[in-house]
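K.L.:
The sequence isn't on hand, but the structure is:
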């Protein structure tokens, strides 16, 4: 783990109206007003028709993406409707609420929607091979792609509980890692790998825990401290796998998590992974500018980006 432990508890949430029925996941026919929308995957047609070979059946894909991601988007619409936040992307919602103990529900749904989208966006029904350039970079950090595979799958399979496992690039050198080195990061429940969200210790971030001030000064004066928590790292996210049971249980059974992970590795679109790597290096100056923006104030998020009426993600 990259993050250092931060003890915290969750404040009580005030429920103003009944939430979505638990037996319903996502039904677009019930959506009357949708600012946030289900993002379109590049291979959605093939996934819907054939599933993801070796990984998910069409029914498993429909559950893990259409229904579950649709449910997350629906909840974001309900939580932000009529507020300045309804025009904010999931990325901005995560950063704005990572230090706000009383916004656990909004953070959780935005973080899960962002992470699940990252997971599915790196999959392909006909994945290309890893390029020599990317292979060389992986060799530098993991000795070989096979070593990366074994480490990645073993880490994800050993997680006792739901979460995500990520391949990340470290932007700057520290006492343990070289600049541009790749490493593996785990996040639990709806925890986010984004550097600006590292203040939230997600494995203790349940909506029903009662206490205030668990973030100390970070919750009292958001936006004024460093955007990276103590013990955190400034990273870019290249690849991730979702280990939540609803993703793999239908197709692989109770003991089939490793089988799912083996199938996932064969479905990775390495061109997308390499694109994530190269696109991040050219955006670091913009990222530095973004980190200096005071995202912590709730009202600032909706004003920061005005989006077209057709929806945001």
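P.N.:
On my side now, so go ahead. This is a predicted model, so every value here is computed, not measured.

K.L.:
Could you use CA atoms for every contact and neighbour count after this?
P.N.:
Will do.

K.L.:
Next up, the contacts around the residue most central in space within the chain.
P.N.:
Nearest to the geometric centre of the chain sits residue 115, at 2.0 Å (CA atoms, centre = their mean). Applying CA atoms under 8 Å, 6 or more residues apart in numbering, we find residue 115 in contact with 164, 192, 240.

K.L.:
Pick out whichever of these sits closest to residue 25.
P.N.:
For the contacts of residue 115, the minimum distance to residue 25 (CA to CA) is 21.2 Å, reached by residue 164.

K.L.:
neighbours around the residue nearest to the closest one when sequence neighbours are not counted, how many?
P.N.:
Take residue 164 and drop its neighbours on the chain: the residue closest to it by CA to CA, 6 or more residues apart in numbering is residue 242, 4.7 Å away. By other CA atoms under 10 Å, the residues close to residue 242 number 25.

K.L.:
In addition, the following structure is provided for comparison:
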């Protein structure tokens, strides 16, 4: 009587790839569980100039299978089964009890966004066919208007990524609703999201723009209370409703604006992942200094990874997302 259970345990111990059929129910109703989207990159070559095949396998294949597998476990039997990742992110951003669902959905979405903006090897081509892409003229002008030069943007990306003490993403976004700068009125800026934070306006309560390990005590000191992390989560739940009751019936309406107070509308254009599993396999920890000597390994750590990432950005894909509103040149 124990053999079926032993066989089941043996099968469970085998490595597997997360697919829709892995979690398919036995009933006739077929659930649309989440699977990794098609990738632009070949597992055999990885991302030439950035990630080896082994590095790509860890950063994309294993990471996405694990993240979406856990997400499927969390949402099985719920309405979230059939929702797109971005919709899940926005719908769960202000519900503390669904923090795990948000984190896994946002992590998978951010990872996919990161890889979609990287140059891929043409079908049937070789790794040598890739190389730095020219930035479309309108996008280049917008970058120069907002950052001074393309080189300045590159340096700012590198500095912000290197300065993040912890994993997350650094984003180039197009901001709406601000005092517009530049010849075309396109406001570009950088922002950070720690861990699985999201840059989308509807999820800005969970943008996670700072490291809560360092913000928590400061917030508690200012309020004179303890347990600041719990207070912060409570605030997110309370933010779902408006603070002004209806003067006629006294009912507090549900807010239709998903942005936090002071939040702005942004369109993500480009991001770089600073998660260690993305760069550690191919780039190591980088230079390590000790009291006796300075060790310079061949791999340059996160800083070298970000430098290499800049050279494999698909600027055409970035420009397509930007939809820049720039005047035509008068001839």
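P.N.:
Perfect, I can see it now. Fair warning: this is a prediction, and the values are worked out from it, not measured in the lab.

K.L.:
quick one: which of the contacts of residue 115 of structure 1 is most hemmed in?
P.N.:
Result: residue 192 is most packed of the contacts of residue 115 of structure 1 (other CA under 10 Å), 29 neighbours.

K.L.:
Would you confirm that residue 151 of structure 2 belongs to a helix?
P.N.:
Yes: membership of residue 151 of structure 2 in a helix is supported by DSSP: H, G, I helix; E, B strand; the rest coil.

K.L.:
Compute the first-to-last residue distance for stretch 162-181 of structure 1.
P.N.:
Using CA to CA, to the nearest Å, one end of stretch 162-181 of structure 1 lies 26 Å from the other.

K.L.:
got it, and stretch 130-137 of structure 2?
P.N.:
Stretch 130-137 of structure 2 stretches 20 Å from its first residue to its last (CA to CA).

K.L.:
To which residue of structure 1 is residue 203 of structure 2 aligned?
P.N.:
Alignment note (TM-score structural alignment): residue 203 of structure 2 maps to residue 197 of structure 1.

K.L.:
what about residue 156 of structure 1, how many neighbours?
P.N.:
22.

K.L.:
try residue 72 of structure 2
P.N.:
26.

K.L.:
Need the three-state assignment for the residue opposite it in structure 1 once aligned.
P.N.:
When structure 1 is aligned by TM-score structural alignment, the residue opposite residue 72 of structure 2 is residue 77. Three-state assignment for residue 77 of structure 1 (three-state DSSP): helix.

K.L.:
repeat for residue 68 of structure 1
P.N.:
helix.

K.L.:
And the residue in structure 2 that it lines up against, how far from residue 109 of structure 2?
P.N.:
The alignment partner of residue 68 of structure 1 in structure 2, by TM-score structural alignment, is residue 63. To residue 109 of structure 2, residue 63 of structure 2 is 12 Å away according to CA to CA.

K.L.:
What of residue 74 of structure 2?
P.N.:
16 Å.

K.L.:
Mind checking which of those two has more residues around it?
P.N.:
residue 109 (21 against 16).

K.L.:
Skipping its backbone neighbours, what lies nearest the more buried one in space?
P.N.:
residue 85 (6.3 Å).

K.L.:
What about the counterpart of the one you found in structure 1, how many residues nearby?
P.N.:
Taking TM-score structural alignment, the alignment pairs residue 85 of structure 2 with residue 90 from structure 1. Using other CA under 10 Å, residue 90 of structure 1 has 24 neighbouring residues.

K.L.:
Helices of the stretch 51-200 of structure 1, start to end?
P.N.:
58-61, 68-80, 90-97, 104-121, 132-142, 145-158 (DSSP state H, counting those that start in this stretch).
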